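# return a 3D structure for these sequence lines:
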Amino acid sequence: MDSIYIYETRELDYFTSYLNKAKKIGYNPVVVSNNDLANDKEFAEFKSIYTHLSVNDYNFELNCFARYFAIANVLTNNDPFILSDSDIYLTNKKIVLTDSAFKNVFIGSEGFANGVTVEQISPHFSVWNRDMMLDFTNYLLNAYKRNHQDNFLGEYYEAQKNILGYSATAISDMTLLYMWVHDNKIPYINSNNAGNDWGIDHNISVLSCENAEYRSLHNRKKVEITTDGKINLILESGQRKEMSCLHFQGAYKQILNDFYLGDYKKFDRFSANVNFNQKLHYLAAGNKLKHYKALASQYQDIEAALDDYRDRLEAIPDELFNVKPMGDSWSYAQIYSYSLQEALAAIAKLEQCTQSDCSYTNKKLGFWSWLQLLLSVPAIVKTTETEMLSNTTTTDKFTKEDAVNLIIKCRQRIGAVSSLMHNANNNSRIEHPNLGMLNAKHWFKFIRIHLQHYLKQLQHTENKF
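This next block holds a predicted model:
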């Protein structure tokens, strides 16, 4: 039977659910603890030379290293096995370790951001054998002995702080795994790659993998649960990947047991709340949060609208994308091209306002403009088809792939510009043809109203087919 080893010393509400599911689908879960470190001279030596270089708690980081020594002590053969964190949701798809792909190869989950490795390999659902585990514990001892001589880990830590920022930096077991793989030339496969079919999730909150991006919902991966019980994640390409596990890291641990119990609606509500609070802190950037709640809500609605654009796009038949249904109705391609390119133009104006690269005026909004924004009434600029075509990509050549790229670009741009909102001066304004002089907060709200309005236009076009 395929074995999973879990090092756990805490009382967790989801751990029993995890163990029961592991047994149900055919794994042999083996729980390892501090008892398996008794009289371990190697771990005692490691503990004496360990240098804490992390924003995380000392005991947290030390326990992350301790698990390798503890598991090495209980292994009795060289068969492949899975090392697993406890904050894992196991689906009904079981990994079969007798597959030749797992023989004498280390499989871990390497983090990527914007297509570039973050030089860390997560072991949260990784494949090993005894020889590799012993080799890694030996590497850990030698690495920290060397560090006492030349401080190479300390220097690496300082370099990573400059790259990743202080809040995201640690010399952790994940850092040492990355170094071990490269220094010892370990046969290695990255499970965080769209090309394999094992379905090992890197982190529910991380959308990037080695060579692709996942679709999002509430700023975490969008999870699809099929009628036959499969759990899928969806790449931006539209490809569905059946998962063997989901990694409920960070705040999502709180909802893991509910997910095991099948309360998926609670999972979605929890995700929306986490996303809102993340947006709130992100937009406030150290200022008083209460002034930024409205903006956080706008941001969440913008993301939800872009998710809706993406989902609707997938459902549109390719042969109908450029077809006008009747009369003066716009085609799907025209709506996607116009609405998204206009949104990008509005985001550019928003950015100018956040950087005061525009007019400075204390002239307030007129009453009707204020009322339109208050009531979320679209500020429609009457646009003829001829004018629309002259201002956007020629829609007979505009493809669904073009639409996907615009959605991604809108998401990236609004995310980047949002980080500047806390510096925006209310008197830095750019004129809108109908609404008058708008500041950054006005443009932010306008973008949300604009995107939601053209979602209704998409529904209008759909109803005419």
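# okay, CA-based contacts and neighbour counts for the rest of this
Will do.
# is it true that residue 52 touches residue 60?
No - taking contact to mean CA atoms under 8 Å, the distance of 10.5 Å between residue 52 and residue 60 leaves them out of contact.
# so between the two, which is more surrounded?
The residue with more neighbours, out of residue 52 and residue 60, is residue 52; 16 against 11, by other CA atoms under 10 Å.
# mind jotting down where the strands sit in the stretch 351-465 of the chain?
In chain order, the stretch 351-465 of the chain shows strands spanning 359-360, 428-432, 436-438, with DSSP state E, counting those that start in this stretch as the criterion.
# which strands and helices lie in contact with the last one?
In this case it means strand 436-438. Using 3 or more CA pairs under 8 Å, 6 or more residues apart in numbering; DSSP states H and E as the contact criterion, the neighbours of strand 436-438 among helices and strands are strand 428-432.
# mind listing what residue 307 touches?
Under the criterion of CA atoms under 8 Å, 6 or more residues apart in numbering, the neighbours of residue 307 are 216, 217.
# tally of neighbours for residue 89?
When neighbours are defined as other CA under 10 Å, residue 89 has 24 of them.
# doesn't it fall inside a strand?
Yes - remark: residue 89 belongs to a strand, assigned using DSSP: H, G, I helix; E, B strand; the rest coil.
# that one touches residue 249, doesn't it?
No - taking contacts as CA under 8 Å, residue 89 lies outside contact range of residue 249: 10.4 Å.
# residues near the closest residue to residue 2 other than its chain neighbours, how many?
Distances taken as CA to CA, 6 or more residues apart in numbering place residue 27 nearest to residue 2, at 5.3 Å, with adjacent residues excluded. Look at residue 27: counted by other CA under 10 Å, it has 19 neighbours.
# this one as well, want them side by side:
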Amino acid sequence: MSIPVIFIHRAVEGHLGLCMQQAKASNPKSRVILIGTRENRKHTPDGTEHHLIDDYSQSARGFASYYRHLSPNDFAYNLFCFQRWFLLRDFMKANQLQKILYLDSDVLLYCDINKPDYERLALEFSWTTVCNRSTLDHYCAYLTAHFREPQMLHKLLDYCRVIGNVPLSDMVTCIHFRNYYLRMDSTYGVIGDSFFDHNLSCPLAPPCEQIELLDGKKKIYWKDGALLGKFSEKNGFLKVNTLHFQGAAKHYIPAFLTGNLPSRDELHYFDYATCQWLLANLKD
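This next block holds a predicted model:
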């Protein structure tokens, strides 16, 4: 059975429905689920599901009593970034789901998510993660303990300083939990000959062989039914599994939907300046 794809989102934004539509197009046998609000129900495409945040928020509300706001981000936004993991865990319990793919509302999915290798991505990216219920149980317990116990919170803040004086966010706790509790090596999103995108507007992480950039974003190619990144220092391509259109890059989401990709199989690339797919040549 195909694992479900789950989004959790409170706002009413058009790109949410597009990303759900793409998840269904790339994994037609999977349940594609939004845990959202009454207001954003209208953005759920045909063949997908909508469930209410309020129906799964008991333990998330409990976590709020321990939460300490240690970020320049908005209080409610940052709190909800942590609470969503409790919502997700409780939804999985209520619906007897053992494993899911979680995606943020600005991530487009292109691969079959049922490959066992993709479990290596567990909680490495907070916006794109395959995780099982047992892992989420442990992660939610970890979050509660680290905000409830002053000594554990201080250790977490020390970790924030070590990695570059970053604010405390669920992106930090995901990596800390993965490194020190799951003890999993980093993939940096690259698994085999493919990659899960960190951010369209950033290169791959420094340990990885780099792919070409264009206008400060990853240069994305299309050929023979697949999206690709082209290595910059050697021949060959990495297949695209996801693209993360963070911030202003959301503008490009419609152009990257499967239905809007080139109809011809020749090598194309996406030109950000004109927002078009153009035929590539050997010099591109």
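# and the TM-score between these chains?
Here the TM-score of the superposed chains, computed with TM-score structural alignment, normalised by the length of structure 2 as the reference length, equals 0.76; 252 aligned residues with a CA RMSD of 3.1 Å.
# how about the contacts made by residue 125 of structure 1?
Neighbours of residue 125 of structure 1 in contact, by CA under 8 Å, 6+ apart: 82, 83, 84, 85, 108, 109, 200.
# which ones among those residues lie within strands?
Counting by DSSP state E, the part of those found in strands is 82, 83, 84, 108, 109.
# contacts only, for the second one.
If I follow you right, that is residue 83 of structure 1. Taking CA under 8 Å, 6+ apart, one finds 4, 5, 6, 123, 124, 125, 126, 127, 128 in contact with residue 83 of structure 1.
# now with 6 Å?
Taking CA atoms under 6 Å, 6 or more residues apart in numbering as the criterion, residue 83 of structure 1 is in contact with 4, 5, 125, 126.
# mind checking what it lines up with in structure 2?
Correspondence of residue 83 of structure 1 to structure 2, assessed by TM-score structural alignment: residue 102.
# mind listing the strands for the stretch 201-350 of structure 1?
Under the criterion DSSP E, counting those that start in this stretch, the stretch 201-350 of structure 1 contains strands at 216-217, 220-221, 223-225, 231-234, 240-242, 245-247.
# matching residues in structure 2 for the fourth one?
Spelled out, it's strand 231-234 of structure 1. On structure 2, the counterpart of strand 231-234 of structure 1 by TM-score structural alignment is residues 227-230.
# mean offset of the matching stretch relative to structure 1 (after superposition)
Compared with structure 1 after the fit, stretch 227-230 of structure 2 shows a mean deviation of 0.7 Å (mean CA distance after the TM-score superposition for structure 1).
# tell me how far that stretch lies from the chain's centre.
Here stretch 227-230 of structure 2 is found 19 Å from its chain centre; the criterion is CA atoms, centre = their mean, to the nearest Å.
# which parts of that stretch are buried?
Within stretch 227-230 of structure 2, the residues that qualify as buried by neighbour count (16 or more other CA atoms under 10 Å) are 227, 228, 229, 230.
# what does stretch 69-85 of structure 2 give?
Residues 69, 78, 79, 80, 82, 83, 84, 85 are the ones in stretch 69-85 of structure 2 that count as buried (16+ other CA under 10 Å).
# the residues you listed in helices, which ones?
Per DSSP state H, helices hold the following members of the buried residues of stretch 69-85 of structure 2: 78, 79, 80, 82, 83, 84, 85.
# for residue 24 of structure 1, the count of nearby residues, please.
Residue 24 of structure 1 is flanked by 11 other residues according to other CA under 10 Å.
# go through structure 1 and flag its longest strand.
Once structure 1 is assigned using DSSP E, the strand that runs over the most residues is strand 116-128.
# helix or strand right after that one?
Moving toward the C-terminus from strand 116-128 of structure 1, the first helix or strand encountered (DSSP states H and E) is helix 130-150.
# mind listing what's buried in that following helix?
Buried residues in helix 130-150 of structure 1, counting neighbours by 16+ other CA under 10 Å, are found at 130, 132-134, 136-137, 139-141, 143-145, 147.
# now do stretch 188-200 of structure 2
Neighbour counts using 16+ other CA under 10 Å place 188, 189, 190, 191, 194, 195, 196, 197, 198, 199, 200 of stretch 188-200 of structure 2 among the buried residues.
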